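[1] what follows is a predicted structure for the sequence shown.
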Amino acid sequence: MVYGVYTVLLVVVNFSDRELLWGAGSSWTQPWRDESRWSAVPFGFFQPGDHGTVLTVKLIVLGVLGATMALGLCSRTSTIAVLCLSTGLVALGPTSSDTEDIVFRIVLVYLCLADTSQHLSVDRWLAARKGNDTSEIRGALIPRPLRVPLHNAAVELICGQLSIIYVMAGLAKLRGERWRDGSAIYYTLHLEQYSPWPELGHLVSGLVPIVILASWGAVLIQIGFPVLMLNARTRLFAVLAMISLHIGIAVMLGLSLFSLAMVGADFVFVRDASVQRLLSRLRR
């Protein structure tokens, strides 16, 4: 669902600049695009020569597929389609992303193998309405004996990928003097290119104890993330902490799509039982 929303936002946010990013005005990226490996089938839906109506229609197609994925309609098919189309699109315009497309693309590969339609999806609603076994919607495009093993493998791979990302990010921060002395976030909030709300950034950066704790906390939680996942209580704390971190990045630094991609991946650590409890409370 979250990655479907991400896809829709990728199209909507950049729609007004589509010609500059991917169309006739993007020829300045041509040397880079000539070396791109993502222009062949099945990623070649978007081509360097697309512009005007052709580009607009193709972007609308991607947006519709993203909405379909977000709604959980033909979940696996729409996920595969979004993976192929979005990969080719970002390859045409490297400035249209903040490297969040790397996480987005990796997780999408795993989601193609996972069952993403068991909760809050049109697929599940339609199956239940027809009186069918909702577990049957797992089977789209995947042979029955492989459904559960591949789903479980996909979940484990996403968990492992996130753990690697967070640990490596934490270790990289630890090498920086600003992170070690607790001032990294202060200086980050004063970067002009990452200041959607300069006044708010200056206000927060003036809260020195909070800035120091946040800087150290980000490093410690990222490095300790895999260990925190081993216990239910610490797992909840770590997931909430990382989601809070990414919300802060979205608000304070303006990297909203990056944060959305990471938060969407973080949700893999939320158990089915937790989702069921939440839905039960909402129905009351």
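    Here it is on my side, so go on.

[2] going by C-alpha atoms from here, please, whenever you check contacts or count neighbours.
    OK.

[3] okay, how far is it across stretch 196-210, tip to tip?
    End-to-end distance of stretch 196-210 (Cα to Cα, to the nearest Å): 20 Å.

[4] let me fix that, I meant to ask about stretch 267-275.
    Span of stretch 267-275 from end to end, Cα to Cα: 10 Å.

[5] okay, one more to line up with it:
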Amino acid sequence: MKTEQTPFVPTSPGRQAPRVTDNVKEWLRHQFGALHTALIEQPISLYAASVLRIGYGLLYLAFLLREFPHRDEIWGPDSPWTPALATQFFDLTGWFSILTLSDSRLYFEGCYALAVVTCALFMLGWRSRAVSVVFAIVVVSFHARALFMTDGGDNLMRLMAVYLCLTACGRRWSLDARRNRLRASTVYCASRSAGLGAPDLWCQLGAARRSLITVVHNCGMFVIAAQICIVYGAAGLYKVQGGLWGSGTALHYVVNLDLFQPWPMLSHMVDSQQMLVAVVGYLTVLLQVGFPFILFSRLKYVFVTMLFGMHLGIGVLLGMPVFAGAMIVADAVFLPDRFYRFLGRTWRRTFSRAALRRKGTTARTETPLVPARSTG
């Protein structure tokens, strides 16, 4: 008995093409939707931006207070690099500084006091939108006034001060965030009691303003991350070209320079460990060259931790605290917001437990001892 067999009909490529095309279109639509959400709808790295604000505000405030006794020799009217020389140099380079607008000592002291107050307000996050612009002007002005006394840390801090003007760095851990929370609760109660809605035009303008702020903030954070990657990549590739880093002897010559010996005994002790010096040199080049390529992997956290340790060693061993602090604060931009939220919860939990423990100890101390009543 013969069984009927269905003849094999080959599938033409034309029938599979629409299905593959639909999958590609769906994938592209999903990717563009995610990109649209990341750029326009949701601000990214708000905690990281706040860490940058607090870090650079505190660092420059400490720098100005540290150099307060020497302010006249560095930036004042009696500096060897006089305001007239600085103005002539600005005509050639295009720099500017508010410190060269007048030769009066009273004006200089007022600018210095304004710089100190601006750094403190910027660190605290008071009116961050306006204060961030003033902070950038202060950093650029002091940097340009003593341009030949700056180093890589000053250059990076100047760039970050300008970039932070684009970000919403006052949304978290700031006085602005506290004021916005109080205002939001007040507005919500008023709207509930009044029961009135806002006009559509004002709602649309508010939505457009929020979208614009989100786009500018996200672009600013992307620029900051790209700048750090360029700094590390360029520094690593520059080291690879030299023979000293290839032979592992570069750090030996660095720690033996008088300019980078704040503690000569410590420098000589480190230099005596030849294997350690060679390993640290090779590891430095590896971290700087490889960092831009591991940003989207879990190795990012290992690299960031090692970079923290490297910059801390630079600040202590080579006596470059401003450069080390500027790089450490900049590296914090690559840590996600969930990490900072975890730190915030841990901080609040620790202090709440300490407060409860202290309250309990105080209550036990202040409780009067009542003698037991005799029954006999």
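    That came in fine, so what should we check first? Source: prediction; values computed, not measured.

[6] for V270 of structure 1, what is the corresponding residue in structure 2?
    In structure 2, V270 of structure 1 lines up with L335, judged by TM-score structural alignment.

[7] right, and that match touches A48 too?
    Yes. The pair L335 of structure 2 and A48 qualifies as a contact (Cα atoms under 8 Å) at a distance of 7.0 Å.

[8] so what's the match of V270 of structure 1 up against?
    48, 301 (Cα atoms under 8 Å, 6 or more residues apart in numbering).

[9] repeat for D266 of structure 1
    Per Cα under 8 Å, 6+ apart, neighbours of D266 of structure 1: 162, 239, 242-243.

[10] any idea which element it lies in?
    Using DSSP states H and E, D266 of structure 1 sits in helix 256-266.

[11] now S117 of structure 1
    In this assignment (DSSP H and E), S117 of structure 1 forms part of neither any helix nor any strand.

[12] check the spacing between R235 of structure 1 and I60 of structure 1 real quick.
    39 Å.

[13] tell me which of the two has more neighbours.
    Applying other Cα atoms under 10 Å to R235 of structure 1 and I60 shows that R235 carries more neighbours, namely 18 against 15.

[14] so what corresponds to the more buried one in structure 2?
    That one, R235 of structure 1, aligns with K300 by TM-score structural alignment.

[15] which non-adjacent residue is nearest that match?
    The shortest distance from K300 of structure 2 to any non-neighbouring residue, by Cα to Cα, 6 or more residues apart in numbering, is to I294 (5.7 Å).

[16] hmm, Y301 and that neighbour touching each other?
    No. I294 of structure 2 is beyond contact range of Y301, at 9.5 Å (criterion: Cα under 8 Å).

[17] how about the residue nearest to the spatial centre of structure 1, nearest residue that isn't a chain neighbour?
    Closest to where the C-alpha atoms of structure 1 average out (Cα atoms, centre = their mean) is A261, at 1.7 Å. Leaving aside its chain neighbours, A261 of structure 1 sits nearest to F104 (5.8 Å; criterion: Cα to Cα, 6+ apart).

[18] and that neighbour, how far from Q222 of structure 1?
    Taken as Cα to Cα, the span from F104 of structure 1 to Q222 of structure 1 is 19 Å.

[19] S280 of structure 1 too?
    Distance from S280 of structure 1 to Q222 of structure 1, counting by Cα to Cα: 32 Å.

[20] and what of A154 of structure 1?
    Separation of A154 of structure 1 from Q222 of structure 1 (Cα to Cα): 22 Å.
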